[in-house]
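Sequence and predicted model, in that order:
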Amino acid sequence: MGISKGLLENMRIAIIGGGISGLVSAYKLSPNHEITIYEKSAEIGGLLSSYHREKYSIEKYYHHFFSGDTSFLNLLKELNLSDRILWLKGSTGTWVSGTLYPLTTPFEILRYPHLSLYDKFRLALFTKKAKTFDTIKLDTISAEKFLTEQLGEKIYRSFFRPLLNSKFGQNAEKVSAAWVVSRVAIRSDRSLGGERLGYLDRGFSLFIKAISEKIKECGGEIRIRTPVISISRDENGWYVNGEKFDAVVATIAPGLLRETGPDIPEVPYQGAACLTMGLVRPVTQGIYWINLYDDAPYGAVIGHTCFAPRDWYGEDIVYLASYYSGAPSPHLKEKMIKDFCRKFSVRNEEILWAEMASDPYAGPMYLAGYKELMKTVSVPGLVLAGMFSEENYPERSIEGSVRAGLRAADEISHMARKMEVNM
């Protein structure tokens, strides 16, 4: 990925956004170039940033990775973090009509009363086939149409529709079938004991610290609390907040990028609100991931310490996840806590702490036809990378963001070599 030393060895490069893609591109380019990262928040990492408690750090938004995430795993190896990788089992369950049903083992699935044995058989076959579907052909088809044709109205309404509602709300009927198939396929690495998921010993703050230190060691500058107000270009180069650069990598959402000046097509995004709580006791019956089918101001409950060891924290960590379009519901934090306490029989005094993180641009909405829309997102001369880019299609992930950052660094390298040949 690096550029051979030469006339353009010390290009000045601005990177807009200190999330995964921005950090990865900075890491790859900083050995040969002068890098400046602009991050509007008080901490780098984007959606992978953490709360820093007295005795531990915990991600603001729940995360894990998969055994097929080769680019991320290679990056961890480069950063000497391979020995910190843990492969853990992720158990699952569903909350329906006031009852929590474990759905991890074959026996638990067979006992689930809201689908017939025939429905469960069809669902199992569909899951097994998920990796064989052509997502390109499915991009323009709605998930509702595709799933109804594949599995029937009952399975769609009782199993998939609540999941789509919790993830996409009012846009559930417009979501691409490519997203659903990809989602099912990526989560099919299962054994009899549950899904095999990757995590880092003591959390992802270790990764953020390691990669940012490498960037700084090479002379890279990370400017936190520094939003980008303007981006422009003339015959002499690019200007970010009035400061001159030779090239710019933008990893923020197109909607935010438009506000800084470049004329870029709009991409539909949705927001995420994630409540993280420290509790005195476990409350999810040992289940890591619970999808809620009942009405609630959140769509999923993630029992983090049913996944990562409780000993790291000295308390139980639970996430409540909600997605929204536009703005989150007023007083959402209070609504979440009240509903959670009622459903899971938790007293207020059993909540040791609670923090809400919210991002109106948490990720793109993969509506039918998204792939063609994605092709139109470009600004001449500006290198774009992030969750809206091809590497994160048709489902965003840590792996996709890493690959987007690598591709951005490669584009800058190619640009520099071409300019050097022409000089």
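That came through fine.

alpha carbons only for contacts and neighbour counts from here, please
Noted.

Ile264 reaches Lys375, doesn't it?
No - using C-alpha atoms under 8 Å, Ile264 makes no contact with Lys375, being 11.6 Å away.

Have a look at those two and say which one is more surrounded.
Ile264 (17 against 11; other C-alpha atoms under 10 Å).

List the contacts of the more buried one.
By C-alpha atoms under 8 Å, 6 or more residues apart in numbering, the contact set of Ile264 is 254, 257-258, 377-379.

In those residues, which residue is surrounded by the most others?
Pro254 (25 neighbours).

Kindly list the longest helix within this structure.
The longest helix of the chain (DSSP state H) is helix 398-422.

For it, which outside residues touch it?
By C-alpha under 8 Å, 6+ apart, helix 398-422 touches 1-3, 6-8, 20-26, 28-29, 65, 69-72, 247, 249, 383-387, 389-393.

Quick check on those: which are buried?
The neighbour count (16 or more other C-alpha atoms under 10 Å) marks 2-3, 8, 20-26, 28-29, 65, 69, 71-72, 247, 249, 383-387, 389-393 as buried among the contacts of helix 398-422.

among the residues you listed, which are in strands?
247, 249, 383-384 (DSSP state E).

Among the contacts of helix 398-422, which ones are in helices?
20-26, 28-29, 70-72.

From the centre of this protein, point out the most distant residue.
Met423 (40.9 Å; C-alpha atoms, centre = their mean).

Quick check: the gap between it and Asn32.
18 Å (C-alpha to C-alpha, to the nearest Å).

Looking at the ones in helices among the contacts of helix 398-422, which is nearest Phe107?
For the ones in helices among the contacts of helix 398-422, the minimum distance to Phe107 (C-alpha to C-alpha) is 32.5 Å, reached by Thr70.

count of neighbours near the residue nearest to the closest one when sequence neighbours are not counted?
Excluding its sequence neighbours, the residue lying closest to Thr70 (C-alpha to C-alpha, 6 or more residues apart in numbering) is Glu399, at 7.6 Å. Using other C-alpha under 10 Å, the number of residues around Glu399 comes to 21.

now the helices for the stretch 251-400 of the chain?
Taking DSSP state H, counting those that start in this stretch to define them, one finds helices in the stretch 251-400 of the chain at 254-258, 332-343, 370-375, 398-422.

ok so, going back, dump the contacts of Ile264 into TSV; add distance to His304 as well.
As requested, these are exported to TSV (distance: C-alpha to C-alpha, whole Å):
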residue	distance to His304
Pro254	32
Leu257	34
Arg258	36
Val377	36
Ser378	38
Val379	40
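
wouldn't Ser182 be in contact with Ser397 here?
No - assessed by C-alpha under 8 Å, Ser182 is found out of contact with Ser397, at 11.3 Å.

quick check: longest strand of the protein.
Per DSSP E, the chain has its longest strand at strand 351-364.

Put this next to the first one:
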Amino acid sequence: MLDNSSIDHHYFSNNRNKITSHIAIIGGGFTGLTAAYQLTLQGYRVTVLEKEKEVGGLAGSFEVNGEKIEKFYHHWFTNDKYLMELVKELNVEDQVTYRTTRTGIYYANNFFNLSSPLDLLTFKPLHLFNRIRLGFFILWVRRLKNWKKLESINAHKWLLKICGKQVYQIVWEPLLRGKFGMFAESISAVWFWNKVKLRGGSRNKDGGEMLAYYRGGFAALAERLETEISLNGGEIKTNITVQGLVVKSDYVVAIQTSQGLINVDAVIATPALPIIADLLAPHVSSEYVDRLRQVQYLANVCLVLELNRSLSKTYWLNVNDPNFPFVGVIEHTNLESQETYGGRHIIYLSKYLLETENLYNINDEEALNYSIPYLTKMFPEFSRDWIIDYHLWKARYSQPIVLNHYSQLIPEATTPLKNFYICTMSQIYPEDRGTNYAIREGRKIGDFVGKQIQSVKLNN
């Protein structure tokens, strides 16, 4: 993905001292923040440009009873190596809490716990043979290394072949359709392999799922990064919109923003590829722009409820009911104590969908009214008077649609503009998007751009 061949050494010939090189990073999510952090550690002058009022990207937050919490549910796994390394480097390991959580499935109007191997063996909707078959499949996937063999296989065909019809129809098909809708049968087996492998690897000694959370939420970790960037001489500008590029001879010399021009020596762009395509379109070939647009995305809506009591003891409830509009019910306060939020129980109702669908375009109250009958059906004791407050959050570019041979769709980090680089969640592969990999890719692009500038300095 990273290629030195497009770097024109002449451009940097005047940058004798690397500190004089100014690098702008578009986007203040964890990819952009980590890239900025990595570059400031090397002594570069960096400015992060974030359109929202605070950094964090899809891990952005809001307040519940004075405490920040993510707009879209977040946790991390115990095997999230890059996140753990960063936390250790920032000397904030004491801010990470660990908890064994419960995972379940809502199927045929019943709740089933699927947190441990024993739960799987007692999962009555499957015949005993198929329960064992499913268990062996999960173990096998965790040990499967050569994912490239899966690139030409659709997940649904792969799962049908290995797990059989009953396991597929009861366990996997509802999740695929709930996540990807009309694209469900086109999703690559690589995407599914990674999801099962990652979640299956975050276990305690008894086989139960163990998850981690950061005190103060991911916003607190983003703020910690922001502080380090500032201490290292970097600058973060929020509430600023990137409106265009000033390009001369295939080099970006300035960024046009809502706060005026910003002169640059290099640019790293971290938003979704369609946004980057719009930005580059006046300056590069239409063929290149079309290539950036080949990756498609699903949007997400997340209705967050603040309740005066708990819905259940399950943290992550997969909804395997095609009539229910949300793919998951995530009770955050079964991961982080409700005492953190003044005794309020936090529920996320998540739905991936096309941005043209009605649910994506309705307002907060309409979304709540739409959801309550489904919640009441699932939890008959639920009452509207349980709701203290509610919030609706939307993300247009939430989930890249990972098709067969997706690796061939991923653009390189380098672009036709010789000092403009891209590093986005759509380039995380074979893994799927996530804070852990955003940090990995942010470090990687930061090191790459820094080394290119430094190598030019040494050659001139």
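Okay, I see it. Owing to the predicted nature of the structure, the values given are computational and were not obtained by experimental measurement.

How alike are these chains, TM-score-wise?
The TM-score (TM-score structural alignment, normalised by the length of the first structure) is 0.93; 417 aligned residues with a C-alpha RMSD of 1.9 Å.

I'd assumed Tyr37 was in contact with Glu228 of the second structure.
Yes - using C-alpha under 8 Å, Glu228 of the second structure is in contact with Tyr37, at 7.0 Å.

Show me which of the two is the more surrounded one.
Each of Glu228 of the second structure and Tyr37 has its neighbours counted (other C-alpha under 10 Å); Tyr37 has more, 27 against 18.

do you know how far the alignment partner in the first structure of the more buried one is from Val402 of the first structure?
Using TM-score structural alignment, the equivalent of Tyr37 of the second structure in the first structure is Tyr27. When C-alpha to C-alpha is the yardstick, Tyr27 of the first structure and Val402 of the first structure sit 11 Å from each other.

How many residues are close by Phe448 of the second structure?
Phe448 of the second structure: 19 neighbours (other C-alpha under 10 Å).

so what's Arg344 of the second structure up against?
306-309, 338.

Oh, that last question was meant for Tyr370 of the second structure, not what I typed.
Here Tyr370 of the second structure is in contact with no residue (C-alpha under 8 Å, 6+ apart).

can you check Gly303 of the first structure too?
284, 286-289, 316-319.

Likewise for Leu280 of the second structure?
By C-alpha under 8 Å, 6+ apart, the neighbours of Leu280 of the second structure are 245, 289.

The first structure: which residue goes with that one?
By TM-score structural alignment, Leu280 of the second structure lines up with Gly261.

cool, Leu121 of the second structure as well?
For Leu121 of the second structure, the aligned position in the first structure is occupied by Leu110, per TM-score structural alignment.

Double-check that its match belongs to a strand.
No - under DSSP: H, G, I helix; E, B strand; the rest coil, Leu110 of the first structure falls outside any strand and is assigned helix.

Now it. Nearest residue, chain neighbours left out?
According to C-alpha to C-alpha, 6+ apart, the nearest residue to Leu110 of the first structure is Leu117 (7.1 Å).

With Ala124 of the first structure as the reference, measure out to the one you found.
Separation of Leu117 of the first structure from Ala124 of the first structure (C-alpha to C-alpha): 11 Å.

swap in Gly45 of the first structure?
In terms of C-alpha to C-alpha, Gly45 of the first structure sits 37 Å off from Ala124 of the first structure.

Can you tell me the residue that sits opposite Asn239 of the second structure in the first structure?
In the first structure, Asn239 of the second structure lands on Arg225 (TM-score structural alignment).

Can you tell me the closest non-neighbouring residue to that match?
Counting by C-alpha to C-alpha, 6+ apart, Arg225 of the first structure lies nearest to Lys40, which is 4.4 Å off, once chain neighbours are set aside.

What about the one you found, how many residues nearby?
The burial count for Lys40 of the first structure: 17, using other C-alpha under 10 Å.

What of Arg143 of the second structure?
Using other C-alpha under 10 Å, Arg143 of the second structure has 9 neighbouring residues.

Same question for Leu349 of the second structure.
21.

shouldn't it be in contact with Trp316?
No - counting by C-alpha under 8 Å, Leu349 of the second structure stays clear of Trp316, with 10.6 Å between them.

joint contacts of these two?
In contact with both Leu349 of the second structure and Trp316: 328-330, using C-alpha under 8 Å, 6+ apart.

Contact partners for the corresponding residue of the second structure for Lys371 of the first structure?
Matched to the second structure by TM-score structural alignment, Lys371 of the first structure sits across from Ser407. Taking C-alpha under 8 Å, 6+ apart, we find Ser407 of the second structure in contact with 429-430.

Would you check how far apart Ser407 of the second structure and Glu287 of the second structure are?
Note on Ser407 of the second structure: its distance to Glu287 of the second structure, by C-alpha to C-alpha, is 18 Å.

what's the answer for Glu365 of the second structure, then?
43 Å.

sorry, back to before: pretty sure the match of Tyr37 of the second structure sits against Ala210.
No - using C-alpha under 8 Å, Tyr27 of the first structure is not in contact with Ala210; the gap is 10.3 Å.

For Ala404 of the first structure, see how far away the residue nearest to Arg225 of the first structure is.
Counting by C-alpha to C-alpha - Lys40 of the first structure and Ala404 of the first structure are separated by 20 Å.

Go ahead and confirm Lys89 of the first structure touches Leu197.
Yes - with contact defined as C-alpha under 8 Å, Lys89 of the first structure counts as touching Leu197 (6.1 Å).

Pull up the overlap in contacts between those two.
Joint contacts of Lys89 of the first structure and Leu197 (C-alpha under 8 Å, 6+ apart) do not exist.

To which residue of the second structure is Lys40 of the first structure aligned?
Using TM-score structural alignment, the equivalent of Lys40 of the first structure in the second structure is Lys51.

chain center to stretch 177-195 of the second structure, what's the gap?
Centroid displacement of stretch 177-195 of the second structure relative to its chain, using C-alpha atoms, centre = their mean, to the nearest Å, is 16 Å.

ditto for stretch 414-423 of the first structure
Per C-alpha atoms, centre = their mean, the centroid offset for stretch 414-423 of the first structure relative to its chain is 34 Å.

Next: stretch 181-200 of the first structure.
Remark: stretch 181-200 of the first structure is offset 16 Å from the chain centroid, using C-alpha atoms, centre = their mean.

same question, stretch 46-61 of the second structure
With C-alpha atoms, centre = their mean, you get 14 Å for stretch 46-61 of the second structure.

Give me the buried stretch members for it, please.
46-52, 54-61.

do stretch 298-311 of the second structure as well
298-308, 310-311.

Now render those as TSV, adding distance to Val96 of the second structure.
As requested, those are exported to TSV (distance: C-alpha to C-alpha, whole Å):
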residue	distance to Val96 of the second structure
Leu298	31
Ala299	30
Asn300	27
Val301	27
Cys302	25
Leu303	26
Val304	23
Leu305	24
Glu306	23
Leu307	25
Asn308	26
Ser310	24
Leu311	25
